[in-house]
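Engineer: coordinates for the following, if possible.
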Amino acid sequence: MEESLILKNISKHISLDNQEISYFLSLLKERKVAKKEPVLKQQQICKEISFVESGILRAFYSDSAGKESTVMFAVGDWWITDMFCFVHQKPAMLNIEALEDSVILQLQKDSLDELYFKIPKFERFFRIMMQNAYIREQLRVIENLSLSAEERYDNFLQKYPLAAQRITQKQIASYLGVTPEFLSTMKNNRQKSSYS
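Structural biologist: Below is the predicted model of the structure:
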């Protein structure tokens, strides 16, 4: 298990002694996920929150007609879950899948509750993480309401600079709320104008 990345992530907000580190690491389960393999499926009880050690995960909603809407991508050093369903132990509303071979560290809901009890400073860590996630999602909703598709694409490139080259145009389009054809036309127009 590559411990340094997750410990660096934790240390952004809290400090742990060696005993606390050992206990925290003992609660994590490493999982290797192959490309296109699901981590979570809609209607499955969401039991884990996952930390991405390497690779890329995608969370998306699939409607009854099979249309997919991407909610988020998670690259190395990011956490991902269906938060509402994880917290309330409900059937998942989202699918989470690997977009490439990935390694994740998973923490079960009951282990997280135990962690809060035994090392209360983890409540601070996850509170900050959830606040940041809420802020990100609120800003994204406002962007979707107020920005053009091109501006949303620019923001996507800033938010996921390393992943943009590794994600399909179809998946990027579903994140932006446009069709793949529209995204392709927009990118072609940008390239033409940059050559002018």
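
Engineer: use CA for all of it now, contacts and neighbours both
Structural biologist: Fine.

Engineer: from the centroid of the protein, which residue is nearest?
Structural biologist: With distances taken as Cα atoms, centre = their mean, residue 74 lies nearest the centre of the chain, 3.2 Å away.

Engineer: what comes into contact with the helix or strand in which it is found?
Structural biologist: Assigned by DSSP states H and E, residue 74 belongs to strand 68-75. Here strand 68-75 makes contact (Cα atoms under 8 Å, 6 or more residues apart in numbering) with 52, 54-62, 80, 163, 171-172, 174-175, 177.

Engineer: quick check: residue 50 vs residue 24, distance?
Structural biologist: For residue 50, the distance to residue 24 equals 14 Å [Cα to Cα, to the nearest Å].

Engineer: okay, those two: which has more neighbours?
Structural biologist: More crowded of residue 50 and residue 24, by other Cα atoms under 10 Å: residue 50, with 22 against 19.

Engineer: also this sequence, please, to line up against the first:
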Amino acid sequence: MDTDRIISQLVAHFREVVPLDGSEVELITSKLELKKIKRKEYLLQPGQVSWHMRYIAQGSMRVYYLDEKSQEHTLQLGLENWWINDLYSYLSGKPSRMFIQANEQTTLIQISKNNLETLYKEVPALSDFFRLKIQSAYVALQERTIEHLSVDAYSRYRALISDHRTMEQRFPQYVLASYLGITPEFLSFLRKKHVTDIS
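Structural biologist: Model prediction:
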């Protein structure tokens, strides 16, 4: 694992949003933890509390929950340079109801809640970064909720593959179907329809 390259990747990600000088970068990097997870391994399971903010450096992950019929509902997909978490558990300190699972072998960078609170005081720009990220996550959640209520499945599918071109190659069909709120069989039908429409 090329630790320096992975840390530099996160620093560049921070600097896309907020300015950071060399001393601030040193403070931040002293509090980071690298974690490697195997494909299908769980990062978080129901009953556990999420105590870290997590950045995907390499790989892909998903967040899902099981309903009373043990049906999976995928709430979030994550690729490189995305943050993945159960924000409810992280912000409230309450046990999660979610599973966070690696879809591929994945390398994460974690920052514990305690360390992040310290960094907010030492590096105020980092507080700005996460404030903006959490606001963005809230807006995205609201947009996704409204989309599920008002946009047909075919339009949701086309938007997903248009915005994130590698999703179809990297996630199994049943995971994408769960994320879109449809059955794998219906997703297969939508894929065929899309191929016909663009040919």
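
Engineer: please state their TM-score.
Structural biologist: Once superposed, the chains reach a TM-score of 0.95 (TM-score structural alignment, normalised by the length of structure 1), with 195 aligned residues with a Cα RMSD of 1.3 Å.

Engineer: ok, back up a step: the contacts of strand 68-75 of structure 1 in strands, which ones?
Structural biologist: 52, 54, 56, 57, 58, 59, 60, 61, 62, 80 (DSSP state E).

Engineer: tally of neighbours for the first one?
Structural biologist: What it means is residue 52 of structure 1. Residues near residue 52 of structure 1, counting by other Cα under 10 Å: 22.

Engineer: and the aligned partner of it in structure 2, what does it touch?
Structural biologist: For residue 52 of structure 1, the aligned position in structure 2 is occupied by residue 56, per TM-score structural alignment. Going by Cα under 8 Å, 6+ apart, residue 56 of structure 2 touches 78, 79, 80, 81, 82, 83, 84, 106, 107, 108, 109.

Engineer: average distance between the strand holding residue 74 of structure 1 and structure 2?
Structural biologist: Taken over the aligned residues, the distance from strand 68-75 of structure 1 to structure 2 averages 0.7 Å (mean Cα distance after the TM-score superposition for structure 1).

Engineer: swap in stretch 183-193 of structure 1?
Structural biologist: Mean for stretch 183-193 of structure 1 is 2.4 Å (mean Cα distance after the TM-score superposition for structure 1).

Engineer: contacts for that stretch, please.
Structural biologist: Outside stretch 183-193 of structure 1, the residues that touch it by Cα under 8 Å, 6+ apart are 150, 169, 173.

Engineer: now the first one: how far from residue 69 of structure 1?
Structural biologist: Meaning residue 150 of structure 1. Remark: distance between residue 150 of structure 1 and residue 69 of structure 1 (Cα to Cα) = 18 Å.

Engineer: what about the one in structure 2 that sits across from residue 113 of structure 1 in the alignment, neighbour count?
Structural biologist: Per TM-score structural alignment, the equivalent position to residue 113 of structure 1 in structure 2 is residue 117. If you count neighbours by other Cα under 10 Å, residue 117 of structure 2 ends up with 14.

Engineer: show me the strands in structure 1, by range?
Structural biologist: 29-33, 38-40, 48-54, 56-62, 68-75, 79-80, 95-98, 102-108.
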